[in-house]
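Asker: my questions are about this predicted structure, shown below with the sequence.
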Amino acid sequence: MRITCLVSILLLFAWFKTSATIPQQFSVKAGYIVDHGSKWELKEVQQQKTKPFEIGQKINLGYNRNDAVWCYFKVKNNDTTKAANVWLCFDNYHIDSLTIFDQDQVFLMGDRTKGQSTFMSTMGYPLHFYPGQERILWARLTKRTSFFDFSFNLASTSQLEAQSSKKMTWIAFFIGIAFLLLMINGILLAMTRNRLYAYYIGYSVLTVCYVVVTTNFAKHLLFPKLLLLSEIRIFSGALWYIALSYFLCCFLALKQHQPFKYKIINLLCGINLLLVLFSAILLWIYPTFDFRYFFISGYVIFMLAIVVLFWASVAHLKVERDQAIYALLAFAPQLAWGGCLILKTFEIIPYALGDSWMIFASLYEVFLFGAVLSRNYVEVYLKNTQLMQEVILEKENSLRTINHVQLRERRNIANIIHDNVGSKIAHIMHLFDMKNAKLAKQNIRELASDIRDISHKILPKALDEGALVSSLRSQIAILNAGLDDAEIELFCYDFPERIEEKWIYDLYLIALEAISNSFKHGKARLVTIEFYGYADSYHFQFTDDGCGFDVQQTGMGFGLENMEKRVGYYQGHFEISSVEEEGTVIQIVIPA
């Protein structure tokens, strides 16, 4: 963001042209006269009285239709010892035609001609003077249909070369950056299929077209023989702004957050698009048609759209602050340019910000949004990468937990076998050594019964048939038989006796784990287990009257974490609440 703003500021300073100084050895006297309807020839103009015309003075005809301006120049080389060269320059390089009448020579250049200026920064005509020579020239400037203004000055070859090189370098540099951002966002479009990148690419391409035409880059370097650059400039500018409006609608998600403003912007863009199409068709069929009201309507709608988008950006501050700030930053120079243009069109103010400001605004937006979209994707990518790492870490922890559980359960099985089965087998072998086969057979029968009981304790066979409640009742009966001052109770409410769910094995082990924790850690005297059956879920509650603990400070131990993971595997909900000296409650909800 900082780099984008810095580049934009550099562009702003680079674009403001300083006034060219007149070579000291020259003096000029000039005048002009407006030829309404372009009716006069040179001989008729020479008989007319001209108005004074000073260097740098702006001649502004406003909206023009087939008018011409004739300019008279008397230029003198004041140096009587040296010959000198100078250029007569006109700052508007989008004049349809500029005809220079220099004694017997006639030179033609302009947008609607095949002739072009030597320099990109101006329309210039070269003049060579002998020592002390004075020359009189006439110039005829025409603009078929559009706003028409210009000024003139005298400049040396070195001045114009420096200006053109500077301008050409900056335009090429920033267009290069724009295409780099286009390439990046094109890749992001291919990767994400997000239409926001498509809108950005479309509007950026139109921006580059508008800048290339408006800065004279296209006429000077790319298409010197093309005669419709003035129209391309106007239409590309209109389409560029329509594309920008749709991009901002998508960027701010106005359709979801501000549907009313979204509809207004859609309507305004639709009207502007129709104006572009109608004017293009009329221009092709009736080249002399008066487009005055098309231009004025387009500018008014253009300004209304700017205001609505600015309003929407301000309102969006409450939804997504960063996105809204980016949109407001992009609109700041454009709002100033559009406002001045409208006020100047209706002659409320004398001057408007020039094309240079609009070029700055358009390139600024391309850089700003290109950087923002690229940065947003990088942030999302980094967040996704971090999330993937967290998921991987969580899986590793889950696997580690499963290994711990398996190891603990294997140790429990090993202890049971060692303490019960191992000692009885040793006793049976001793009875066989003592030749007491009868007593040995009796111990073998008891050992088989013990092994069956152990297998039922580990995982009752009835669970394979879905008998969760009966399996747990049998185990609770065995546990109650071994308790002196404590008791375990099991209650079922609309809970089926048999249930075909994979989680019954895990819930059986969870119930035994909860009972064990209540007596081992909670010192409980009563453990109550409640099962509830509902149409869409199953609820389980384990309550004890033990010593309890502070969940916030103590946290869940290994056993409780293992319970939560098992429940989470089946998209269930696990919740534990406990108060010191008041007992503990564990609640589990598993979807049906």
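Answerer: Good, I have the coordinates.

Asker: C-alpha from now on. contacts and neighbour counts both.
Answerer: Will do.

Asker: isn't L227 right up against R112?
Answerer: Yes. Counting by C-alpha atoms under 8 Å, L227 touches R112, with 4.5 Å between them.

Asker: comparing these two, which residue is more hemmed in?
Answerer: A direct count of neighbours by other C-alpha atoms under 10 Å for L227 and R112 places R112 higher, at 21 against 16.

Asker: and the more buried one, which helix or strand is it part of?
Answerer: Using DSSP states H and E, R112 maps to neither a helix nor a strand.

Asker: residue contacts, it?
Answerer: 96-97, 226-229 (C-alpha atoms under 8 Å, 6 or more residues apart in numbering).

Asker: hey, where'd the strands end up in the chain?
Answerer: Remark: strands assigned in the chain by DSSP state E are 26-35, 51-52, 59-77, 84-90, 97-102, 105-109, 123-129, 134-150, 152-155, 487-493, 526-533, 537-544, 573-579, 583-591.

Asker: another structure for you, compare them:
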Amino acid sequence: MRFHILLSVLLLSLIQFVCVSSSWAAAEPLITLKSKLISYDIGNQVYLREDPTGKLTFDQVKAQRALFTRSQQEAPVYGPSSSAVWAVFRVRNNSPEDKWYLEVGSSFLHEVDLYRETTNGNFEKIKSGAGQPYESRPVKTNRLILPLNLPAGAEHTYYARFRSRNILRFPLQIATMPALYEKNHTIDLLNGIYFGLLFALMMYNLFVYFSLGDKAYLFYILFIFSIAADTACIRGYLLEWLPGPLAWIVHIRLFAGLAILFSLWFTNAILQVKQYLPKLYRLRWIIVVSVGIIMLLNLLRLYVWSFAWMLISFIPVYLYVYTAGILIYRRGFKPALYYTLGLAALGIGILIYIAKDNNLVPETAFTESSLQLGSFIEAVVLSYALASKFNFYKLEKEQAQAQAMQQAIAFSQELIQSQENERKRIAAELHDSVGQSLILMKNRILLLKKRLDDPERLARHADDLTETVSHTISEIRTISYGLRPFQLDMLGLTQSINGLADEVAEGSGIDIRVKADSIDNLFPKEQEINVYRIVQECLNNIVKHSGATSAHVNIIRENGQIQLSVEDNGKGMNPANTQSAPKSGFGLRGMQERLSILTGKLQIKSAEPQGTIIQITLPVTTLAPVLTPATSEYVS
């Protein structure tokens, strides 16, 4: 019984060995080389085995050759994976050429080891990949090219081991060096044009940044530089120029993380997200934290997790930038449209490239260069967006200047008209009051001459003449006071305001209370009249328009500012018209002009339960020394 069991096991093992041997025998030679002018894609002609631990040795793999399965893909792909993948293939050289090479189409693979069979049946190992020093490569180029050493008419078996820190994908082809050079020549030329154009755009915008000082241009330069540098990492160019101790920059995809950060800062700078969308601006920290997680995972040597998290991080990045671009464009900022289109070009390029890396779309010249094409279109469109932003603000500034000029012209016309009206009023007062008084005095003087012989009548006419002269002098003083209050020079600004309130209260019957800190000598003499006229205009508006019975004037001096408020209990102003009020009335516009000279601020609001409050803030650069706080309360 035991003999039969043992015999059955031996027979099964023999059958398995024969089947495996016959499968390899039937497949040998898997690849036949005939012409040296042709490159042979062998991705779907190799046998593969995945090593999840990455610890299998060559001898172990060779001894377990039956565990290999034939590839079903032209470019084998395992996605983001930390596994090692072994490939085995046998090649027969039926061409006269003996210098054949294996090219691995993914220049960013971290480990690529080739075990090639020698004439005596042993295997020798050649190490390559992005994780090896550039100087140790058998063929010093940005691509991973390994010599096969396959003599004409010979037939050899090759093993290859692949491992990545990002997407594990390895298109394979066998070709002679002239065939590889001819095939890659066009690609190298296009890459040169791509990097050259990006460099030109960066230099141009660098000069613009030095001229304008706009940080948006600086962030654009850093963003485009990061994209170009990351592309150079993917294509294998950067390792050639980086010193060995700095090779880790390539391995951890540092420039990809920087591109995410600079895209965020560039977005905030060009679109002014903080101003237009403050709530969205607060979410920028989600992206910053995501980049920090990427760097932390790299430091922990969890490279595959870092790459996967980087892909996930693109979701909040694009949600942020597209939301900002669309919403701000809808608010009338036209450069946001070009910004959004530029980022869309990059996003489409990235999606096509990722789809190609996962064999979701075929690998063609277009899909292979989609990342570079998208980033180039994005760089051009974003540069145009920056120019559009400059023109947008330039046009906005010109329109604001034109509007300010029109307002200045209108104000000047109104000011001239006001001066003419004031002259007309003064002329009328001089004609109707002072002129008539002078005529009356002239007539009475003539009568005096005729009554010299009558002492009684002479005395009476002399008294009338004296009264007329006094009245005329009073009228002249009133007119002069309207032109320039004498109290400003004699009593100071604080007492002048108190006197003004007294006059307005006496003439209108309104109860006006003034509570004022001393503000004498806080303003230059030529500016005190502006403060006085502002208070005067506020009180005149109360008399003319409010229908109030009482008013309060408060002047508070604190923290290098004068807080002036005038409140009444009248019918108040329509809140909808408070913003347009300074534009509608010349008096309030005059207040605005005087406040602009004083660099002050005006706010008009409704009082409770009724009335109007005018609040004015005046800055004081140099405060006069006051030993004790002088506050006066004045009731008119």
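Answerer: Good, I have the coordinates. Small disclaimer: the values here were computed from a predicted structure and weren't measured.

Asker: what sits against the residue nearest to A514 of structure 1 when sequence neighbours are not counted?
Answerer: What sits nearest to A514 of structure 1 in space, not counting adjacent residues and going by C-alpha to C-alpha, 6 or more residues apart in numbering, is F542, at 7.2 Å. Contacts for F542 of structure 1 (C-alpha under 8 Å, 6+ apart) come out as 511, 514, 527-530, 585-587.

Asker: can you list those residues in a markdown table and add distance to K43 of structure 1 and neighbour count?
Answerer: What follows is these, written out as a markdown table (distance: C-alpha to C-alpha, whole Å; neighbours: other C-alpha atoms under 10 Å):
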| residue | distance to K43 of structure 1 | neighbour count |
| --- | --- | --- |
| A511 | 112 | 18 |
| A514 | 112 | 22 |
| V527 | 118 | 22 |
| T528 | 116 | 16 |
| I529 | 114 | 20 |
| E530 | 112 | 16 |
| V585 | 108 | 20 |
| I586 | 106 | 17 |
| Q587 | 104 | 15 |
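
Asker: and these, which two are the farthest apart?
Answerer: For these, the maximum inter-member distance is 13.6 Å, found between V527 and Q587 (C-alpha to C-alpha).

Asker: I'd like the contacts of F542 of structure 1 as JSON lines, with distance to D419 of structure 1 appended.
Answerer: Converted to JSON lines, the contacts of F542 of structure 1 look like this (distance: C-alpha to C-alpha, whole Å):
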{"residue": "A511", "distance to D419 of structure 1": "24"}
{"residue": "A514", "distance to D419 of structure 1": "24"}
{"residue": "V527", "distance to D419 of structure 1": "28"}
{"residue": "T528", "distance to D419 of structure 1": "30"}
{"residue": "I529", "distance to D419 of structure 1": "30"}
{"residue": "E530", "distance to D419 of structure 1": "33"}
{"residue": "V585", "distance to D419 of structure 1": "33"}
{"residue": "I586", "distance to D419 of structure 1": "32"}
{"residue": "Q587", "distance to D419 of structure 1": "35"}
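
Asker: about what we covered before: select, out of the strands of structure 1, the one closest to N272 of structure 1.
Answerer: strand 134-150 (17.3 Å).

Asker: give the buried residues for the closest one.
Answerer: 138-146, 148-150 (16 or more other C-alpha atoms under 10 Å).

Asker: closest to L373 of structure 1 out of these?
Answerer: S146 (36.6 Å).

Asker: re the thing from before, of the strands of structure 1, flag the one that's most buried.
Answerer: Across the strands of structure 1, the average number of neighbours (mean count of other C-alpha atoms under 10 Å) peaks for strand 152-155, which reaches a mean of 22.

Asker: just to revisit the earlier point, what's the closest of the contacts of F542 of structure 1 to Q116 of structure 1?
Answerer: Ranked by distance to Q116 of structure 1 (C-alpha to C-alpha), the contacts of F542 of structure 1 are led by Q587 at 84.8 Å.

Asker: check contacts around the most centrally placed residue in structure 1.
Answerer: Taking C-alpha atoms, centre = their mean as the criterion, L373 is the residue nearest the geometric centre of structure 1, at 3.9 Å. With contact set as C-alpha under 8 Å, 6+ apart, L373 of structure 1 has these partners: 185, 197.

Asker: any idea how far it lies from S151 of structure 1?
Answerer: Applying C-alpha to C-alpha, to the nearest Å, the value for L373 of structure 1 to S151 of structure 1 is 41 Å.

Asker: understood, closing this out.
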